[in-house]
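Asks: Need the 3D shape of this:
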Amino acid sequence: MALFFLCVALLIAGYFTYGVLVERIFGIQPHRPTPAVRLADGVDYIEMSPTKLFLVQLLNIAGLGPIFGPILGALYGPSALLWIVLGSIFAGAVHDYFSGMLSLRYDGKSVPDVVGQELGPVFKQFMRLFSIVLLLLVGVVFVLGPAKLLGNLSGLAVPLWVALIFGYYFLATILPIDKIIGRIYPLFGAVLLFMAFGLTAALWFKGYPIYPELTLANLHPKELPLWPLMFITIACGALSGFHATQSPLMARCMGNERYGRPVFYGAMIGEGIVALIWATLGMSFYNGSSALNAALASGGPATVVNEISTTLLGPFGGLLAIIGVIILPITSGDTAFRSARLIIADFCRLPQQAIRPRLLLSVPLFAVGFAISLGKFDIIWRYFGWANQTLATIVLWASAAWLLKRARCHWIATVPATFMTAVTTSYLAYDQIGFGLSLPLASGIGITIAIGSLLLFFNRIGQANSRSTDLEAEEIA
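Replies: Predicted structure coming up:
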């Protein structure tokens, strides 16, 4: 158990050390009026307290990813813990902080506009389409996952739960953000904390062997390669592009820039702890990768969650834990569709104060989402995983460009951006959803593209540095 507590301690220490460094490099301006103050509209731009901002952000970003992903990643063994800790501190939290703070600086704009501002109009248009596709995949994944869990609990048909969850999503998408999301999410936070810490304590007190296969070797029973698959499998909980679509929601509700580190960087660290808990449960409850793989084969991650929760906490406690797991994806799925609506609204320059334009955009989105939900869950999840990490990679490059243009230390974003470029391109070249090439060839392609991207990025240093003084002056003004 000492290793688990060490990992938690490292995540918390990362917030108070590296998080402070990232904040200083960004250069917050506490007296600068925020979009929540300047552009208040009573629907999406509504100032909230920092505590509520943190809880809503945490629940927005912590969907099924930091549960299902780490459970699947636990098949690789304790090496998954390394990726969760290092990924959260040096990649995921940096990504979340900049996606939120850059949105804050650009009037609460959505991720395509932020990326377009830094990487150009081609990336802007690409990101509009790519972000909407990802958000639809997220929304569908976060309907099917909780629907299956609710079906197991209630005995009611899964399609019925799918319809009910879609109905809730629709209301949360069109109503002002403080009517549902701002009111009930803080209450859900208490259930989330019970689920996470209750299961960890029960695992310890009931004497389960913690990390029975303590090695950094690849333990996957099917001998799937750790590189690049694990870095795609464990997305949320280490690094997730989905978060970049959610951070602007809170950027539109933030009253002061000094709240950025606890809300954006801090929520990612919180999600990292949730991912760490579920990776630990997956490795320890089943006493090894082979037994975990057999449990997954019998019913997928949803069955594993149900079995772990009810066994460790009993019928009532297990029910509360499962409800916490159900809440996580539902509180991310609703904001996924909301973010998609806002991205399209920004593109169409369609004001969202009135109910009619919100309905005009939301109805087609939900129709497409329902059509996608008819596909196979495992295939949808794999596409979601790749699209998720690819979006994160692009946002990291945009963050690096923003820093570079202002002659600030861009390495805090450039290093994870280069690494994730290698991961995502290698995965696409290797996996069957992509080109199905051999692992050595796919890795060679991925690394080559990553190096080429880095060289292309450096090629812009002279132009960026020459404009840094003007950009600094614009920001101060």
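Asks: Going by C-alpha atoms from here, please, whenever you check contacts or count neighbours.
Replies: Will do.
Asks: element containing the residue lying closest to Ile89 once chain neighbours are set aside?
Replies: Take Ile89 and drop its neighbours on the chain: the residue closest to it by CA to CA, 6 or more residues apart in numbering is Gly14, 5.8 Å away. Following DSSP states H and E, one finds Gly14 within helix 2-16.
Asks: quick one, the helix or strand following that helix and helix 2-16 angle?
Replies: Next along the chain after helix 2-16, taking DSSP H and E as the criterion, comes helix 18-26. Here the directions of helix 18-26 and helix 2-16 differ by 20 degrees (axes from the mean of the first three to the mean of the last three CA atoms, to 10 degrees).
Asks: Report the buried residues of helix 18-26.
Replies: Buried residues in helix 18-26, counted by 16 or more other CA atoms under 10 Å: Tyr18, Gly19, Val22, Glu23, Phe26.
Asks: Same check on stretch 342-361?
Replies: Leu342, Ile343, Ile344, Ala345, Asp346, Gln352, Arg358, Leu359, Leu361.
Asks: Same question for stretch 219-236.
Replies: Neighbour-count burial for stretch 219-236, counted by 16+ other CA under 10 Å, picks out Leu219, His220, Leu226, Pro228, Leu229, Met230, Phe231, Ile232, Thr233, Ile234, Ala235, Cys236.
Asks: and this one, so I can compare the two:
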Amino acid sequence: MNSAFLITIAIVWYYFAYKWYGGTLEKKIISPNDEIETPAISKNDGVDFYPANKMVLFGHHFSSIAGAGPILGPVAAVAAFGWGSAMIWILIGTVFIGAVHDYLSLMVSVRHDGNSVPEVAQKVIGTRARNLFSIFVLITLILVVAVFGFVAANTLKSTPQVVIPTFGIIPVAMLFGYMVYKKNLPLPIGTIIALLCLFTLIYLGFKFPISVPFEGKGSFTFWFILLMGYGLLASVLPVWMLLQPRDYISNWILIIGLGIGFIGTLVTHPNINAPFFTGFSSKSGPIWPMLFIIVACGAISGFHSLVGSGTTSKQLAKESQGKLVGYGAMLLEGVLATLAVITVSAGLFWIAPSGMEQFSFFNILGSDGPIKAFGMGYGRITQPLLGTFGMLFGITMLKTFVMTTLDTTIRLGRFVAAELIGPKMPVLKNRFIGSLFITIPAFYLGYTGTYNIIWPMFGASNQLVAALALLVVTAYLVGVKKTTKYTLYPAIFMIITTFAALIYQGYNHLFGPNPNYILGITSAILIVLAIIVAGEAKKILMLSKKQ
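Replies: Okay, here's the model as predicted:
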């Protein structure tokens, strides 16, 4: 298939889905009422609760949920099962499950004073569901901070060209926030100035790469400490000062990058040389359930509900803006996932011809990882537009989002810790102490590399969080007497799929040729929790049938 045809079909499909399915959810489920004050207005504290311009909030939300996730999963899925399998799940999952999950979890949080989904779970399901959800969430957030800090530090160490834009965006964003929010600078003018500054920073980074004078692990240690310190401090600053403007500016970089990638695909229109389907099984396991665990971001990810109910719901100025931010941002992530599939299946070679081995998908994936594979493929597709700068721009585009996810996740962890443990330990309600509660264990796991021990289970636990979020939304809909079919059936599918993945992974870790008993025991624990989740789903299903 021609890559230009594929990406065109995907964009048309997402536009149609936004109007059709997103509009259906807005009309039949949410029925937004802008006469009701959102938590951003009714609880405005100038720090965490603060109404944002809808496009600024879209930028924050998209930047926070995207990160490198829509790249890592789709690239791995192409390698395991072929490009067709990955695309079918991305196109269907994004519209009917992922965007539904994101939009409705955001709006349920808005309808519950901006509380996180775990806290809402206590009100609509019960204390057990809330405690179960909160434990999942805290573990997930600590792991995300550890891994993103680790990945970001290694990227700064190995790619010194991204140092200047990575840290230079911070003062640019703070100045942008001050001028727009405090001095009433028109948003379009501020956006143009900020983007010019950021592209200048990218150029300066390309011309003046910065390396630190430490050898071995010293370089990683320097960047890791700096990044974690940044995340800690940024997580306690008022959202208007850094979070909103930085994510908004970063969002434009990715939108521009997507636009260049789309135009580059139309211009070069390379044929997809990877196979459509490689078989029902691979080294990653059987296509069901493993494909649906490998591709999380880009189809559905439980982490998104934590962002939507953690920070975004506290900044939504009007209920009518929820569809754009929640449903729309997830569809845009689907576009990014589609571009990721194209860059490695058409921009690179499945079997490289003689003399082109440097563009072999599997060679790059094996030696440098999926982000480098994306960058190399992106560079080839956009070569007529960006020349040799394409690969670096593609990597820098993703690197910007790692920073946004880092401090947003620490802030989310602070919220959940304050809700779950704060009543018994009031000190955790302090912004700085609450952020330290997340940062310290994340620092240990990331710096020592011990996150690797349990990270392989992250995919399944993340999808279990998504199932829980869908169950919470379903329970809310039962309470307000709205139809539950849009959320209950996706929740059941995700529970069954995740349960099957945990059984497969657990069996391999305990009885496979290379047993890993820590992961095997972790799988067993998650299986027990999945059974509990299934029990909650059964109760909600019975309640929905009584409507």
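Asks: What is the equivalent residue in structure 2 for Ala400 of structure 1?
Replies: Matched by TM-score structural alignment, Ala400 of structure 1 corresponds to Thr474 in structure 2.
Asks: The helix holding Gly14 of structure 1 against structure 2, how far on average?
Replies: Here the mean offset of helix 2-16 of structure 1 against structure 2 after fitting is 1.3 Å, by mean CA distance after the TM-score superposition for structure 1.
Asks: The closest residue to Ile343 of structure 1 other than its chain neighbours: neighbour count?
Replies: Once flanking residues are discounted, Ile343 of structure 1 sits nearest to Ser110: 5.8 Å by CA to CA, 6+ apart. Per other CA atoms under 10 Å, the neighbour tally for Ser110 of structure 1 reads 32.
Asks: ok, now the one 10 residues further on?
Replies: By the other CA under 10 Å criterion, the neighbourhood of Gly120 of structure 1 contains 13 residues.
Asks: and what of the one 5 residues further on?
Replies: By other CA under 10 Å, 16 other residues sit near Gln125 of structure 1.
Asks: Just the element for the closest residue in space to it that isn't next to it in sequence, please.
Replies: Spatially, and ignoring its direct neighbours in sequence, Gln125 of structure 1 is nearest to Pro112 (7.2 Å; CA to CA, 6+ apart). Assigned by DSSP H and E, Pro112 of structure 1 belongs to helix 111-119.
Asks: That helix - contacts with which helices or strands?
Replies: Helices and strands touching helix 111-119 of structure 1, by 3 or more CA pairs under 8 Å, 6 or more residues apart in numbering; DSSP states H and E, are helix 93-105, helix 121-154, helix 242-251, helix 377-405.
Asks: That one vs structure 2, mean deviation?
Replies: Per aligned residue, helix 111-119 of structure 1 averages 1.6 Å (mean CA distance after the TM-score superposition for structure 1).
Asks: how about that helix, aligned to which bit of structure 2?
Replies: The counterpart of helix 111-119 of structure 1 in structure 2, using TM-score structural alignment, spans residues 117-125.
Asks: Trace Leu160 of structure 1 over to structure 2, please.
Replies: Matched by TM-score structural alignment, Leu160 of structure 1 corresponds to Phe222 in structure 2.
Asks: Count the residues that sit near that match.
Replies: For Phe222 of structure 2, the neighbour count with other CA under 10 Å is 15.
Asks: Show residues contacting the host helix or strand of it.
Replies: Remark: Phe222 of structure 2 resides in helix 217-234, with elements defined by DSSP H and E. Residues outside helix 217-234 of structure 2 that contact it (CA atoms under 8 Å, 6 or more residues apart in numbering): 149-150, 152-154, 156-157, 212-213, 242-243, 406-407, 410, 432, 435-436, 439, 443, 447.
Asks: thinking again about what came up before, so what's the residue nearest to Gln125 of structure 1 up against?
Replies: Counting by CA under 8 Å, 6+ apart, Pro112 of structure 1 touches Phe123, Lys124, Gln125, Phe126, Met127, Arg128, Ser131, Ile343.
Asks: mind giving me TSV with those and columns for distance to Arg32 of structure 1?
Replies: Listed next are the contacts of Pro112 of structure 1 as TSV, based on distance: CA to CA, whole Å:
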residue	distance to Arg32 of structure 1
Phe123	28
Lys124	26
Gln125	29
Phe126	31
Met127	28
Arg128	28
Ser131	29
Ile343	25
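Asks: Out of these, which is nearest to Val274 of structure 1?
Replies: Ser131 (25.0 Å; CA to CA).
Asks: Need the counterpart of the closest one in structure 2.
Replies: Counting by TM-score structural alignment, the partner of Ser131 of structure 1 is Val137.
Asks: does that match really touch Val465, like I thought?
Replies: Yes - shown here, Val137 of structure 2 and Val465 form a contact pair, counting by CA atoms under 8 Å, at 7.3 Å.
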